[in-house]
Structures are given as C-alpha cells and as structure tokens.
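Fold the following and give me the result.
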Amino acid sequence: AMIASIASEGQATRSAPFGHALAALAEQRQDIVGLSADLSKYTDLHIFAKAHPERFYQMGMAEQLLMSAAAGMAREGFVPFATTYAVFASRRAYDFICMAIAEDNLNVKIVCGLPGLTTGYGPSHQATDDLAIFRAMPNLMIVDPCDALEIEQAVPAIAA
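Down below sits the predicted model:
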C-alpha cells in the first residue's frame, strides 16, 4: 500500500488513504481518471478502480505508455492520476514526463509510491535521485505528504 503502518498498539490508522480520497473525489468530478503501471494494488489505486472501473486504465508494466496515455487524456480535458513507484516514474518514464507532460504544462498528476530509500525491495526499486530528477523538470510541483491525513487532503487540492 501507499503508506505502511508503524502505529503503536491502539493507535488509529487509515488504510489506503490515496485510493479512498481519489474515489471520493471522482464521485464529484467526472473528469478524474486513474491509470496504473500494473501496480494498482500497491499504490492504492485498486480502491478507485473498484469504485469507478469505467475510468480506470491498467497500462501494464510500461511506464512510458502510462505517462503518454496520461498526457493524451489531459489534452482531452481529463485530469489523470498516473500511479507507479517513484523509481519507475523518474527513470523509466523520464523523457515521456519531460517532453509530453512537463514541457507542455499538462494537468497530469503523477502519484508515486516508495520514494527514495523507503523499500527493502533492493536497488531496482530504490529511487535515490527521484526528487532531484523531478525538481529539474519545468512546470512540475512536488507534494510530499507526511501521513495518511495529508494524503487525503492533498488529493482534492492537487486536482483543483
């Protein structure tokens, strides 16, 4: 899931805050679409997919296609939320984000899980330079919520 719980016993937690917040937002806005690079279960987008299957797009393990499709949808007036792991967005899809989304200042929301060194999956899943790569692109805003509550609040704020 997007956020792992390290809560103490008895401490309240929220499960899948991104997925629930996006599904709720999509109830109010027909222009919201969700895209995944075969990681919807791990980026909480499966919640959105279940609630709005007609607006969910599974792109397979193809981050370049994910970003290209999101750019095309944004050009048609949709607000795409493209989800994957940070290392795959920043490295595998760099050119596509830069040229198809950032340079044209398109309204695409790139939502990444496992930023930096947050995973034990090994070097292939560790994005030690993801933040630096995204900060160097024009027209991108980075939002880094610190907990489930901020994730829930960030979703409608970035969709505006």
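
CA atoms for contacts and neighbours, from now on please.
Fine.

quick check, residue 83 in a helix?
No. When DSSP: H, G, I helix; E, B strand; the rest coil is applied, residue 83 is found to be strand, with no helix at that position.

this one next, for a side-by-side:
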Amino acid sequence: MTLLATATTETAPFDAISEGICERNSDVMFMTADLQPYVDLFAVPKRFPDQFLDVGMAEQNLLSVGAGISKAGYVPVATTFACYASRRAFDQMVICMGTGPRTCVVVGFTPGITSPARIHHQSTEDLAMTRAIPHATVIDPADSTEFAQAMNAAVERGGLVYMRGLRGRVAKLFDPETYRFEIGKTHELKDGGGVGIISTGSATEWVLEASRLLDEAGVEHGVLHVPTLKPARHEEIWAFCEGRKNVFTVENHNIVGGLGGLVAEVMADNGGGPRLKRLGVPDHWAPGGSLGYIREQLGLDSETLMKTFRDAA
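As a prediction, this is how the structure comes out:
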C-alpha cells in the first residue's frame, strides 16, 4: 500500500534529508541566500561546514555561483524561496545552470499559496516557467517521503533540476517502506472509474481529503498523482484519462502552464479525450492569509473540491 493508513506530519524533513545526503556524498554543496533557518538547513552548516555556502541576500548570485562551482566538480543544491528562485533569478537558472550537462539542483521553498504573504512571496508560476527550460527536470513533491526520495534522485540526475521544497510541518502521506519515487513516474492513488482527478505537490493532500469525502458520498472516482512535471510519462497520464467523461487537475499553482497545461498537452497530442477542468490559482493574483483561508477563497478546500468533483460525476 503506497499511502499510509493514517496521514501524519513530519517537522523540518529537509534538515535530515540534507544531512543524509552530505553523509553519503562529499561533493554536494548546499547553498542558501541568507535563508538558512527558513529552509530548514540546521545540521549541515554545523556538521559539514565545507559543504555549506551562504552567498548572502543575493539570489542571482546564488544560482550563478552554484553553476560556477559545478564546473569544479561540486553538485550545488541552491535553496531559497520559490518566488526568488524563479522570478528573480530565472535568467541565471536558464543560462548559467540550464545550458550545460552538469548537475545543478534548485529547491524553491514556500511554493504557490503556502506563504501567508501575498504576491511577492507567492510563486504561482514557477512550474510553468521551469517546464519551459529545455532539458530541465521539474519536480513537485507531495510529502516528506517523496521529498526525501526526490532529493536523492535529483543530486544524481544530471543537468538542471528544479524542485519545490517543503519546510516546517510537512505532511507524510506515503509509506517510506513501500513508496518509490522515480523521475517521470506517476502514481495511481485510487483506482476507480467515473471522474478522474490528477494532482501534484501539496495539492495531492487536498485531493486525498476530498477523495475521502467522495468515498463517503459513494461517488466513483480515480486519483492520479504526478510528482514530475517534466519529463512526465505522457502515456501513463493518457491511460488514466482515456475513457472518462470528466477529468480535473488540481495544483498549488496558476492554472496556466503547470499541471493543467501538461495534461492539456497530453490530451491534445492524443487527439482529444475527456472534458478537462483545471483547478488551482485562476488567472489573477491570489489573496494573502492562512493557507486554509486562501484555499477557501479559491475553491480549493476539501469540501468545495468534493462538491465540484461530485457535480461532474
């Protein structure tokens, strides 16, 4: 069983993830731009000072320096908030990191609407931006288990990897004993006909909440989790969609260019398919506030999601 019987949480998983990577690989360099405690990097600076670099409050330098040290044989893992990694340092990500074969990992924390601040700290377009970079790998992990396994894969991947990061109290949905992350692979979390629901990242937790409500209401449905936005296994996405009347995508991101865009591309390439409804941040700026409040404002709370899916069943 991929999913835990009861979902739990894990505090600051990136701290243990980064420490474990340094224990196994002395070539990995964890980097930050004056945000070390805010991306849960606590153990590495103390235990592995030679594998930690703080460039100060300069995100463009963070990525360009990371690209530079990759040429000296290091594997840079550049950590900052997703809004800064994507919008502020996008040119450095593309030109300095994205044009070569060397492994460069960028981890963007507080993605989407997970920040209580408004536009300046909300990265609702980072997946669309990074999906457009040639040869890049783009990952949006759903929980602490997947985050750990995806990080281990990222530092061995080769080329540019952009990954959304999870900090603080993080959901633990998947059983680490049975779940296996693999770049590109999708995971069918509920095998069922009727309405199809496709999610990525933290939105998978939202969908699973709504799925339980659908089960209680006796509504047939299926759930597909897509942690890798690029490269994605289009054939697995199409196999899930084919034969259904309605498919929804749910993401902690703008509905333009992210998961919804990926699934729309898959349907177009295969010549049609079911009706697709993209759920996420609409084509306007998201409000500020708690995650629960923002989800309610955008119709992404579990009750509203359940009703939306039920009405299309």
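
count of neighbours near residue 152 of the second structure?
16 (other C-alpha atoms under 10 Å).

and it, what pairs with it in the first structure?
Structural alignment (TM-score structural alignment) places residue 152 of the second structure against residue 156 in the first structure.

Check for me that that match belongs to a helix.
Yes. According to three-state DSSP, residue 156 of the first structure belongs to a helix.

shouldn't it be in contact with residue 25?
Yes. Residue 156 of the first structure is within contact range of residue 25, at 6.6 Å (criterion: C-alpha atoms under 8 Å).

so where is stretch 59-74 of the first structure in the second structure?
Under TM-score structural alignment, the match for stretch 59-74 of the first structure is residues 55-70.

what's next to that stretch, contact-wise?
For stretch 55-70 of the second structure, contacts defined as C-alpha atoms under 8 Å, 6 or more residues apart in numbering pick out 31-34, 75-78, 80, 84-85, 88-89, 92-93, 96-97, 102-104, 106.

redo that, cut-off 6 Å
Contact partners of stretch 55-70 of the second structure, identified using C-alpha atoms under 6 Å, 6 or more residues apart in numbering, comprise 33-34, 76, 89, 92, 96-97.

before we move on, what about stretch 107-116 of the first structure?
Looking at what lies outside stretch 107-116 of the first structure - C-alpha under 6 Å, 6+ apart - the contacts are 2, 74, 80-86, 126-128.

one more time with 8 Å, if that's ok
Taking C-alpha under 8 Å, 6+ apart as the rule, stretch 107-116 of the first structure contacts 2, 42-43, 70-71, 74, 79-87, 89, 101, 125-131, 158-159.

what's around residue 51 of the second structure, how many residues?
Around residue 51 of the second structure there are 20 residues (other C-alpha under 10 Å).

who touches it in this structure?
So residue 51 of the second structure contacts 22, 26-30, 44-45 (C-alpha under 8 Å, 6+ apart).

want to throw these into JSON lines with neighbour count?
Formatted as JSON lines, the contacts of residue 51 of the second structure follow (neighbours: other C-alpha atoms under 10 Å):
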{"residue": "22", "neighbour count": "19"}
{"residue": "26", "neighbour count": "13"}
{"residue": "27", "neighbour count": "17"}
{"residue": "28", "neighbour count": "24"}
{"residue": "29", "neighbour count": "25"}
{"residue": "30", "neighbour count": "29"}
{"residue": "44", "neighbour count": "24"}
{"residue": "45", "neighbour count": "17"}
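
so the helix ranked longest in the second structure matches what in the first structure?
In the second structure, with assignment by DSSP state H, the single longest helix is helix 203-216. Under TM-score structural alignment, helix 203-216 of the second structure corresponds to no residues of the first structure.

name the element residue 45 of the second structure belongs to?
helix 43-47 (DSSP states H and E).

which outside residues touch that helix?
Outside helix 43-47 of the second structure, the residues within contact range by C-alpha under 8 Å, 6+ apart are 15-16, 18-19, 22, 30, 51-52.

The same query, at a cut-off of 6 Å, please.
Contacts with helix 43-47 of the second structure, where a contact means C-alpha under 6 Å, 6+ apart, come from 19, 52.

By how much does that helix deviate from the first structure on average?
Once fitted to the first structure, helix 43-47 of the second structure is off its aligned match by 2.2 Å on average (mean C-alpha distance after the TM-score superposition for the first structure).

Now the element after that helix, going C-ward?
Next along from helix 43-47 of the second structure, by DSSP H and E: strand 52-54.

Quick check: buried residues in that following strand?
52-54 (16 or more other C-alpha atoms under 10 Å).

can you give me the helices in the stretch 201-313 of the second structure?
203-216, 234-241, 259-269, 291-297, 302-312 (DSSP state H, counting those that start in this stretch).

Let's have the ones you listed in JSON lines, adding mean neighbour count.
Below are the helices of the stretch 201-313 of the second structure laid out as JSON lines (neighbours: other C-alpha under 10 Å):
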{"stretch": "helix 203-216", "mean neighbour count": "19"}
{"stretch": "helix 234-241", "mean neighbour count": "18"}
{"stretch": "helix 259-269", "mean neighbour count": "20"}
{"stretch": "helix 291-297", "mean neighbour count": "16"}
{"stretch": "helix 302-312", "mean neighbour count": "17"}
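
what about the strands in the first structure?
Ranges of strands in the first structure, per DSSP state E, are 32-36, 56-58, 79-85, 109-113.

Save the ones you listed as JSON lines, and put in distance to residue 140 of the first structure too.
Output for these, formatted as JSON lines (distance: least, C-alpha to C-alpha, whole Å):
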{"stretch": "strand 32-36", "distance to residue 140 of the first structure": "19"}
{"stretch": "strand 56-58", "distance to residue 140 of the first structure": "23"}
{"stretch": "strand 79-85", "distance to residue 140 of the first structure": "14"}
{"stretch": "strand 109-113", "distance to residue 140 of the first structure": "9"}
